[in-house]
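Colleague: From the sequence below, what's the structure:
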Amino acid sequence: MKEKEPREVWSFNRFCSLLSDEVFRRDWRDAYYTTVIFSSFAISY
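Modeller: Model (predicted):
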């Protein structure tokens, strides 16, 4: 098995794309909470 990206990097990129999907698809309240969760996730990194 070849190692591509670290799993953390992949999941972070995936998380970012999922986040932007959420922001565009959901109403502002859900997008707001998703952004708050994302912010605390990024800060705790």
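Colleague: CA atoms for contacts and neighbours, from now on please.
Modeller: Fine.
Colleague: if I pick the nearest residue to residue 35 once chain neighbours are set aside, what's in contact with it?
Modeller: Take residue 35 and drop its neighbours on the chain: the residue closest to it by C-alpha to C-alpha, 6 or more residues apart in numbering is residue 19, 7.6 Å away. Taking C-alpha atoms under 8 Å, 6 or more residues apart in numbering, we find residue 19 in contact with 34, 35, 38.
Colleague: Quick check, central residue of this structure?
Modeller: Nearest to the mean C-alpha position of the chain, by C-alpha atoms, centre = their mean, lies residue 15 at 2.8 Å.
Colleague: To compare with the earlier structure, here is another sequence to fold:
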Amino acid sequence: MLMFQRTMPKMALFSVLFIAVLFIAIDFWLFISNNVSLVSWFFDV
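Modeller: This is a model prediction of the structure:
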């Protein structure tokens, strides 16, 4: 596990960024199409 963290820190960072961007894109699309935001569901805004 330590070896994995040492050899592929960029890959882990990229996957986290990719998931975040994907979540924002889906949330943005839902907001435009249905006027419903996932963020408001999760945080009760």
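Colleague: Tell me how the two chains score on TM-score.
Modeller: The TM-score (TM-score structural alignment, normalised by the length of structure 1) is 0.51; 33 aligned residues with a C-alpha RMSD of 2.4 Å.
Colleague: how about the helices in structure 2?
Modeller: 2-7, 9-34, 38-43 (DSSP state H).
Colleague: how close does the closest residue to residue 38 of structure 2 other than its chain neighbours sit to residue 42 of structure 2?
Modeller: Sequence neighbours aside, residue 27 is the residue nearest to residue 38 of structure 2 in space, at 5.7 Å (criterion: C-alpha to C-alpha, 6+ apart). According to C-alpha to C-alpha, to the nearest Å, residue 27 of structure 2 and residue 42 of structure 2 sit 11 Å apart.
Colleague: and what of residue 11 of structure 2?
Modeller: Applying C-alpha to C-alpha to residue 11 of structure 2 and residue 42 of structure 2 gives a distance of 28 Å.
Colleague: of these two, who's got more company?
Modeller: A direct count of neighbours by other C-alpha atoms under 10 Å for residue 11 of structure 2 and residue 42 places residue 11 higher, at 12 against 8.
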